[in-house]
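Student: mind folding the following:
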Amino acid sequence: MQIFEVSEKRLKRILINHRFTLFLLLVSIIELLLRYFLRNFVTEDYTIFLQSWFKTIKHMGGVIALKGQVGDYNILYQFAISLLTYIPIRNLYLYKLLSTIFDFLMAISASYLTVRLMNTSEDENKKIFALTYALVLSLPTVFFNSGLWAQCDSIYTTFILLSLLMLIKEKYVYSFISLGVAFAFKFQTIFIMPFFLFVWLIKKRIYIWHFLIIILTFWLSGLPAYIFGRDLLAPFKIYLNQTHTYNHLFMNYYNFSGLIGAKGNTPQNFYQLSKAFILITMLVLIIGYMYLLYIDKFSNFSLIGVATWTIYTCVVFLPSIHERYAYPVDILLLIIAIVNKKYLIVAVPELINTFLSYDRYLFKNTPNIVILSYIVSRAVLNCRFMAV
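Tutor: Purely as a prediction, here's the structure:
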């Protein structure tokens, strides 16, 4: 009996001493199982778009398909999908697997960014890292996005987080390279660009040529396609074409455009009001930045707050914002709420709002558009709360 007691005590001591590693391992296993059990969920996006794109790329010979445009994603994501066509697994699972891998990379990036902002003791850093890692992976909009929807928003968000991490570490070249990669995966990376222009104004060691790194990185992302004869301006043309795809102000995400209500969400109103919404967005950003320029010194936390507010402002006031475009906002709001609990008052309503917008698309539920749009629009206008 005494031998068993000694062994049990030893086991407990081992578990406690390795609690950080064991916690990460258990969370990772549970999160993988969660996504595994969602693997057969099929959405309209998959049946109408993703499935046919995959089959077309495979039929055209995998990577050889890069000689032409398939779907509306840019070349780097098309290249990733072309590589997946060589794996003899159902393409639905391959889409979800790719996004799931980046779910975990995004969680790791978010955890490092949070730890950097906290800058506490080693033991405390481990706790913060583990908490952030678990919460990011457990957000419904994260595992719904990859596990149910087979969407790729965790990919470009990972590189946005890395860009911000490199920024506060003052490794500016790497920051702008990461931003270029994020932009190569998704056009909505542009929502954070006003923030980097603001940082250019306040940081002495950031120069105009840093922005050329973004363009060069983005252009180089098309290299696999150039090899097969694609136009050297193809990556730019793909995004230019995307800007003419939608003709409704409200595209499921509850924002300022939702205040017009379901009946006002017509193509006619889009053509009449969309440019006004863009100008309103610019005005809100300019007013906010003018206020912020009177702050003498920005902490790293303040910079991340401004970055969050910038993207949040864009998704709240711009027209034709889809439910998934707020994905980076949700991750950044979670990070700053972990660092400072007072930001929960902004983070929680936004996370609920995004989840409800997912719910509207995935399960066809219809919450009150105007009420939710009012709540989110009011939250984003609190510039001081987000930045100080």
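
Student: going by C-alpha atoms from here, please, whenever you check contacts or count neighbours.
Tutor: OK.

Student: show me where the stretch 251-388 of the chain has strands.
Tutor: Using DSSP state E, counting those that start in this stretch, the strands of the stretch 251-388 of the chain run over 321-322.

Student: now do the stretch 101-250 of the chain
Tutor: Counting by DSSP E, counting those that start in this stretch, the strands of the stretch 101-250 of the chain are 250-251.

Student: quick one, helices of it?
Tutor: Taking DSSP state H, counting those that start in this stretch, the helices of the stretch 101-250 of the chain run over residues 122-138, 140-143, 153-168, 172-185, 193-202, 208-220, 223-226, 234-242.

Student: what's the closest of the ones you listed to residue 383?
Tutor: Nearest of the helices of the stretch 101-250 of the chain to residue 383, taken as CA to CA: helix 193-202 at 13.3 Å.

Student: wait, residue 177 sits on residue 213?
Tutor: Yes - with contacts counted by CA atoms under 8 Å, residue 177 reaches residue 213, the gap being 6.1 Å.

Student: these two: which has the busier surroundings?
Tutor: Of the pair residue 177 and residue 213, residue 177 is the one with more neighbours under other CA atoms under 10 Å, namely 24 against 19.

Student: which residues touch the more buried one?
Tutor: Residue 177 makes contacts with 163, 213-214, 217, as judged by CA atoms under 8 Å, 6 or more residues apart in numbering.

Student: any idea which of those residues has the most stuff around it?
Tutor: residue 163 (25 neighbours).

Student: for that residue, list the residues it contacts.
Tutor: Per CA under 8 Å, 6+ apart, neighbours of residue 163: 174-179.

Student: now it: how far from residue 154?
Tutor: Look at residue 163 and residue 154: by CA to CA, to the nearest Å, they are 14 Å apart.

Student: of the contacts of residue 163, closest to residue 89?
Tutor: Nearest to residue 89 out of these is residue 178 (CA to CA; 30.5 Å).

Student: the closest one against residue 159, yeah?
Tutor: Yes - between residue 178 and residue 159 a contact is recorded at 5.3 Å, counting by CA under 8 Å.

Student: what residues does stretch 6-13 touch?
Tutor: So stretch 6-13 is contacted by nothing (CA under 8 Å, 6+ apart).

Student: my bad, should have said stretch 54-67
Tutor: By CA under 8 Å, 6+ apart, the list of residues contacting stretch 54-67 reads 70, 75, 78-79, 81-83, 85-86, 91, 224-226, 228-230.

Student: let's compare: structure for the following, please.
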Amino acid sequence: MHIIEKKSQFRFADNTEDLSETDNFPRFPWLRKHLFPITLISITILAFLLRVCMYRFESYDFDHYLIKWYMQMQAGGGLFALRQPLSGCNYTLAYLVLLTPYIALHTSALAAVKSTSIAADFLLAASCALLMHTVVKSDKSRRFWCTVVYTAVLLFPNTFIDSALWGQCDSIYTSFCIFAVYFLMRRKNIPACAMLGFAFAFKLQAIFILPLFIFAFVSDNRFHLKNMLAVPAAIILACLPALLTGSPLYMLYKPYKTQVGVCASLDYCCPGVSTFLVKFPFSLFKNAQILFVLTCMFAALLLLVHTQRRMDKIQLLLMGTWSSLFCVTFLPCMHNRYIFVPDILLLLLVFAGRSKGDAICLFAESTVSILSWMNFLKKGYTPIPMPVLALIRFGCVLWLTLRVWQELHFGMVPADGTKENLPRFRWLNQYLLGIGLVGITIFAFGIRLAFYPFKSADFLSFVQKWYEQLEAGGGLTALQNPLLRFNYTLPYVMLLSPFAALHFSALTAVKAISVLADYVLAVGCAFLLKAVVPPCHSRKYWCAVVYASVLMIPETFFDSALWGQCDAIYAALCIFSLYFLMKRKNFSACILFGLALAFKLQSVFLLPLFIFVFFTDRRFRLYHFVGIPAGVIIASLPAVCCGAPLSMIWQPYLTQTSKSTQLSANSPNAAAFFGRLPFTEMRNVLIFFTISCLLVMLALLLYRGRCLTPFQILLLGAWSSFFCVCFLPCMHDRYAFLPDMLLLVLAFVSYKKSAVICAATEIVVSLLSWLFCLEFPYQPIPMPALALVRLSCLVWLTLRLWYVLKRPEKDKPLELEPLYSLSE
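Tutor: Here you go, the predicted structure:
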């Protein structure tokens, strides 16, 4: 994406015929000639006065930490006090060196801290203006945009609240981060690495732009690995005065080790994914979150390698903004001020790209940051609940992710053919698909392995007891016992029996089956996309992307590796049945649907689709439906042959339906609004309403009188299953698992931003509804609010389905050639 220069012209509809020649000139022409320097001086003075107004405020951090460390330095004689670590101090040596001249001048601690931070604000504004100078191409408007950015940074509330009010030093390391990005844009990689080293010397949080350097190394053949030696050199140079006066070398890294070592909580008032995980054990999610971020960065790196093109300046800025914001949102142990660098980069992206969506994203993200700071500025004050702020930040991350995806598709700069401008690792492209699949598979397994020790309430209360009965009975032969009681289906218990016979632990057996089913589900979704999308060069890459997405969305590994549930089994069988339905192999589709039904009763949500296809496709015969009970019997046959009574085939279904006494069992659907109304009457109302709407859809399909295409089958399957979950009574929280997977595949097939937003929103709704059971009784967002969001997704899906059925020729699946054909 390139900058589109827009000339601002002010036109006045006045009559100049009667004016003299002198009257045609504007007032104060000399002022216009010197407008930019006058503006810069005025803004600088006003910004300084704004910060002076906040001088007297002493934050909690200053009263309890900073003033004590400053007094220790005063007592020790400034730089000489740094010969040994200050008691309880976790600030870096480079920052303490900056404070030592104030000690020699006998300046108060408040003046020293705040004057350093305020001076860094102006350095930050200058660095941002310099970066804008290299981004803007037009010489006429360059000075104007540099002045605008300088002004915006100084008046940005996040900057003066952080420095002048809070007395923090985030502007220092952020300035060096901006200088580093500036030199990367100029392709001066040694100064860029040096600036990264200076930033790292002041704050460990400078590591959040390290992914940008890795992206630049892959994208730019001029970037050599030896350039990174400038990073440690700059760190030593920043701390050189203290080292020359006798500070030990270990003080260079001791603050980093201290900051990492004292982390004992997933969340430190930073709105992000950790906000919803505060009740989980710290050790359980810490490694999983780190692996998740590494996997996403690995996927972005593979996508960048696959483009075989070099990033331009705007794309460097976009990738830096996205990667840093993604890290802060998903990594554990994040503090509220760690978002400072992403916010400044997002501010620059708004002025560089001039996109309305980026501007809205900046407003939302900066507001979230300021509101999350209030708890530290005024202890205990949180005007907006932290989960709400986290959801807004998720929206910003989703927007930037879509922007990165769009830029990597259509905006990459072609290499000019010279050796130094060709992208790195061009030879790797032919092996990229295999490397990506293996890497994602290993990373996904690592995330699931991190969740292995967790035992959910369902596991402790039910599954473990049933497994112990199986183990005591010798595995499959235990099913002969008529006293054996469980509400899991016979095929699933049959899968557990070999583990019981081999005396594996219950936790290992349950989670091994569920995790394996995740991979089968991912393969099934890839096959489903392959059936929908017409053959093309890049279809195999899209299948790999879908495979990776299914494995990496939190809903799949929360369900299997954390919760130990088996929803991936029936969902995978339903996906494969859809695949065969698209291939017009209807009997095979019915058998697979029967197998899915044998594992979970919730597979019935896909039954309306089979009825729709039966009425619209002549090749779908009535006898094909025999495959459904045949699949159920086939799945249960080994257990029956081993002595299990036939009644155990349908006993779990009867148990599940007869014990339902709530309109909504923690499921955010329409029934969540009617919890206080009579159960029997509202249950019947919701059932008949759902059946009526499905019959209306059948009538519409019959009136249309056309056979369904694979894309329409996918869309109709997602709609029918999602509609059932949204309106049927007695729905549990995990019943939306299959519709969510179909929506995810639909998002890639449709290739529309609205489809991606709908799928992402629905997955977040499902995860938030699960927290009530996983972290009982934690419910960060009220269930009716989640139900409204889910119903909004259903409305979008219904409108999309209506449009596709009404005008099929104008809404087709992805005509896939956007994944970078090298012949372009």
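
Student: buried among the contacts of residue 163 of structure 1? Make that a PyMOL selection.
Tutor: To isolate in PyMOL the members of the contacts of residue 163 of structure 1 that are buried, counting by 16 or more other CA atoms under 10 Å, one can use:
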select buried, resi 174+175+176+177+178+179
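
Student: got JSON lines for the contacts of residue 163 of structure 1, with distance to residue 278 of structure 1 too?
Tutor: Below are the contacts of residue 163 of structure 1 laid out as JSON lines (distance: CA to CA, whole Å):
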{"residue": "174", "distance to residue 278 of structure 1": "30"}
{"residue": "175", "distance to residue 278 of structure 1": "27"}
{"residue": "176", "distance to residue 278 of structure 1": "25"}
{"residue": "177", "distance to residue 278 of structure 1": "27"}
{"residue": "178", "distance to residue 278 of structure 1": "26"}
{"residue": "179", "distance to residue 278 of structure 1": "23"}
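
Student: closest one of the contacts of residue 163 of structure 1 to residue 304 of structure 1?
Tutor: Distances from residue 304 of structure 1 to the contacts of residue 163 of structure 1, taken by CA to CA, are shortest for residue 175, at 13.5 Å.

Student: aligned counterpart of that closest one in structure 2, please.
Tutor: In structure 2, the residue paired with residue 175 of structure 1 is residue 589, using TM-score structural alignment.

Student: if I look at residue 75 of structure 2, how far off is residue 545 of structure 2?
Tutor: 60 Å.

Student: between those two, tell me which one has more neighbours.
Tutor: Using other CA under 10 Å, the more surrounded residue of residue 75 of structure 2 and residue 545 is residue 545, with 19 against 12.

Student: now stretch 598-608 of structure 2: which residue numbers in structure 1?
Tutor: The aligned range for stretch 598-608 of structure 2 in structure 1 is 184-194, by TM-score structural alignment.

Student: tell me the buried residues in that stretch?
Tutor: For stretch 184-194 of structure 1, burial by neighbour count (16+ other CA under 10 Å) applies to 184-189, 191-194.

Student: farthest-apart pair in those, please.
Tutor: Of all pairs drawn from the buried residues of stretch 184-194 of structure 1, the greatest distance, 18.6 Å, lies between 185 and 194 (CA to CA).

Student: alignment lookup: residue 354 of structure 1 to structure 2.
Tutor: That one, residue 354 of structure 1, aligns with residue 766 by TM-score structural alignment.

Student: measure its match to residue 555 of structure 2 for me?
Tutor: In terms of CA to CA, residue 766 of structure 2 sits 8 Å off from residue 555 of structure 2.

Student: residue 93 of structure 1 maps to what in structure 2?
Tutor: Checking TM-score structural alignment: residue 93 of structure 1 goes with residue 508.

Student: same question for residue 61 of structure 1.
Tutor: Structural correspondence for residue 61 of structure 1 with respect to structure 2 (TM-score structural alignment): residue 474.

Student: so what's residue 727 of structure 2 closest to, chain neighbours aside?
Tutor: residue 670 (5.4 Å; CA to CA, 6 or more residues apart in numbering).

Student: wait, what's in contact with that neighbour?
Tutor: 726-727, 787, 791.

Student: which residues touch the aligned partner of residue 229 of structure 1 in structure 2?
Tutor: Aligning on TM-score structural alignment places residue 229 of structure 1 opposite residue 643 in structure 2. When contacts are counted by CA under 8 Å, 6+ apart, residue 643 of structure 2 touches 477, 479-480.

Student: what about burial for those, which qualify?
Tutor: Buried among the contacts of residue 643 of structure 2 by 16+ other CA under 10 Å: 477, 479.

Student: looking at structure 1, which of the contacts of residue 643 of structure 2 hold up?
Tutor: With both residues aligned by TM-score structural alignment, their matches' CA atoms under 8 Å, the contacts of these that structure 1 also has are residue 480.

Student: do a quick rundown of the helices in the stretch 251-400 of structure 2.
Tutor: Using DSSP H, counting those that start in this stretch, helices in the stretch 251-400 of structure 2 cover 254-261, 282-307, 313-330, 340-353, 356-377, 386-410.

Student: for residue 561 of structure 2, which of the ones you listed is the nearest?
Tutor: helix 282-307 (10.9 Å).

Student: residues of that closest one that come out buried?
Tutor: So, applying 16+ other CA under 10 Å, buried residues of helix 282-307 of structure 2: 282, 284-289, 291-307.

Student: next one: stretch 717-725 of structure 2
Tutor: For stretch 717-725 of structure 2, by 16+ other CA under 10 Å, it's 717-725.

Student: mind checking which of the residues you listed are in helices?
Tutor: Using DSSP state H, the subset of the buried residues of stretch 717-725 of structure 2 located in helices is 717-725.

Student: turn the residues you listed into CSV, including distance to residue 348 of structure 2.
Tutor: Below are those laid out as CSV (distance: CA to CA, whole Å):
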residue, distance to residue 348 of structure 2
717, 43
718, 40
719, 41
720, 44
721, 43
722, 40
723, 43
724, 45
725, 43
